[in-house]
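Participant: Sequence plus predicted model, see below.
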Amino acid sequence: MSKPIYVLSGPNLNLLGQREPEIYGKETLDDVRRACELRAQALGRSIVFRQSNHEGDLIDWVQEAREAASALVINPAGYGHTSVALLDALKTLSIPIVECHLSNPAARETFRRHTYVSLAATGVVSGFGLASYELAVEAAAGKSR
């Protein structure tokens, strides 16, 4: 069996369904996890699903993924716009990286239109709500065969 796909989510995503549902939707992070597990299972794959509000945790998990994962899906949330350290960690990976966003950052405030993560990403999926994660898992699975 192949290595799992790591699915990492950044700050405030633990509040999905409560925080700005008009932007991020009414689904919870647990709903996102279940949807990702089902999509991965349908593709004959597995996932490791994690969320943290702490930049260092995300960096540690990215570094862990270097050996343990077949691909990485990451919704960096606010850290995408600010974290050079996260970019540096992502640049150490030789596996596919899919950046994922529930909303479309390009259609929002100016400061959200640039993410450092995009500089290391194989591809980006954004603007489809919970389906962004499912599509990102599918893309990651397809790139890591």
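Facilitator: Looks like it arrived, so ask away.
Participant: From now on I want contacts and neighbour counts done on CA atoms only, so please keep to that.
Facilitator: OK.
Participant: which residues sit in contact with P11?
Facilitator: By Cα atoms under 8 Å, 6 or more residues apart in numbering, the contact list for P11 reads Q51, S52, N53, H54, P76, A77, G78, Y79.
Participant: between these, which has the most around it?
Facilitator: Sorting those by how many neighbours each has (other Cα atoms under 10 Å) puts P76 first, at 27 neighbours.
Participant: hang on, the earlier thing: which of the contacts of P11 fall within strands?
Facilitator: Counting by DSSP state E, the contacts of P11 place Q51 in strands.
Participant: now, which of the contacts of P11 sits nearest R33?
Facilitator: Q51 (10.1 Å; Cα to Cα).
Participant: give the contact list for that closest one.
Facilitator: Contact analysis of Q51 by Cα under 8 Å, 6+ apart lists L8, S9, G10, P11, L13, N14, L58.
Participant: likewise R66?
Facilitator: T92, L93, S94, I95.
Participant: and the gap between it and I95?
Facilitator: 7 Å (Cα to Cα, to the nearest Å).
Participant: Could you give the number of residues near S144?
Facilitator: With other Cα under 10 Å as criterion, S144 counts 16.
Participant: show me the contacts for it.
Facilitator: S144 sits in contact with S70, A71, I95, P96, where contact means Cα under 8 Å, 6+ apart.
Participant: What about those, which are in strands?
Facilitator: Going by DSSP E, the strands hold A71 from the contacts of S144.
Participant: Please dump the contacts of S144 into TSV; it should also carry distance to T110 for every row.
Facilitator: Formatted as TSV, the contacts of S144 follow (distance: Cα to Cα, whole Å):
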residue	distance to T110
S70	33
A71	30
I95	30
P96	27
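Participant: another one to put next to it:
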Amino acid sequence: MTKIVVVNGPNLGRLGVREPEIYGSETLEDLRIACSQWGSELGMDVEVRQSDDEAEVIRWMHQAVDEKTPIVLNPAAFTHYSYGLADAAAQVTDEGIPLIEVHISNPASRESFRKYSVISPIATGTITGMGFWGYKLAIDAINHIVED
């Protein structure tokens, strides 16, 4: 069974509370349940993690490299400035491990500082603006990549 780790960056633990007009009313727990179900339908084991700590997110990237684990990454605010996370993400994709960048909202339609991602040029693919459905699309994409 293929394992996928879904990694969420800062403030995503506040889903359902923080700016529901942008992020919706669903919670991180709702995301965990949905991702687990979507993965199970494909015969995949999906683990959802979230941290406000940049170093912890980077450690999870290193762990993915060591364990050859595909990643769905919502870097949140780290998207725009974390060169440390970008370096760690590059280690994932340099090893040929899929890394799909996901954003619940569409950063290109928001404030100007959100329009640039240090992760997108490194990611295998990027999905934005689809809400939680974007995570399903990312899991499906990884399934497609690892089956080929």
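Facilitator: Noted; the coordinates are in hand. On a predicted model such as this, the values are computed, not experimentally measured, just so you know.
Participant: quick one on the thing from earlier: which of the contacts of Q51 of structure 1 sit farthest apart?
Facilitator: It's N14 and L58 that sit farthest apart of the contacts of Q51 of structure 1, by Cα to Cα, at 13.9 Å.
Participant: Find residues that contact each of the two.
Facilitator: Common neighbours of N14 of structure 1 and L58 (Cα under 8 Å, 6+ apart) are Q51, S52.
Participant: Compare neighbour counts for the two and give me the winner.
Facilitator: More neighbours surround L58 than the other of N14 of structure 1 and L58, with 23 against 16 (other Cα under 10 Å).
Participant: List the residues that contact the more buried one.
Facilitator: L8, G10, Q51, S52, L86.
Participant: what about the helices in structure 1?
Facilitator: For structure 1, the helices defined by DSSP state H cover 21-24, 29-42, 55-68, 84-90, 130-143.
Participant: winner for burial among those?
Facilitator: Most buried of the helices of structure 1, by mean neighbour count (mean count of other Cα atoms under 10 Å): helix 130-143, with a mean of 22.
Participant: which residues in structure 2 does that helix match up with?
Facilitator: Counting by TM-score structural alignment, helix 130-143 of structure 1 falls onto residues 132-145 of structure 2.
Participant: The nearest residue to I95 of structure 1 once chain neighbours are set aside: neighbour count?
Facilitator: With Cα to Cα, 6 or more residues apart in numbering as the criterion, I95 of structure 1 has its nearest non-adjacent residue at 5.2 Å, and that residue is A71. Using other Cα under 10 Å, A71 of structure 1 is surrounded by 28 other residues.
Participant: quick one: A71 of structure 1 and E99 touch, right?
Facilitator: No - contact status for A71 of structure 1 versus E99: not in contact, 11.2 Å apart, counting by Cα atoms under 8 Å.
Participant: circling back: for the match of helix 130-143 of structure 1, give me every contacting residue.
Facilitator: Contacts of stretch 132-145 of structure 2 (Cα under 8 Å, 6+ apart): 4, 31, 35, 38-39, 42, 70, 72, 98, 100-104, 127-128.
Participant: can you tell me which residues contact the most centrally placed residue in structure 2?
Facilitator: Closest to where the C-alpha atoms of structure 2 average out (Cα atoms, centre = their mean) is L73, at 1.8 Å. L73 of structure 2 makes contact with V6, V7, N8, L99, I100, E101, V102, according to Cα under 8 Å, 6+ apart.
Participant: rerun at 6 Å
Facilitator: Going by Cα atoms under 6 Å, 6 or more residues apart in numbering, L73 of structure 2 touches V6, V7, E101, V102.
Participant: that older thread, looking at the contacts of P11 of structure 1, which is nearest R145 of structure 1?
Facilitator: Nearest to R145 of structure 1, judged by Cα to Cα, of these is P76 at 24.2 Å.
Participant: Looking at the contacts of stretch 132-145 of structure 2, which one is closest to R114 of structure 2?
Facilitator: Nearest to R114 of structure 2 out of those is H103 (Cα to Cα; 11.0 Å).
Participant: My understanding was that the residue nearest to I95 of structure 1 contacts P96; is that so?
Facilitator: Yes - the pair A71 of structure 1 and P96 passes the contact test of Cα atoms under 6 Å, sitting 4.9 Å apart.
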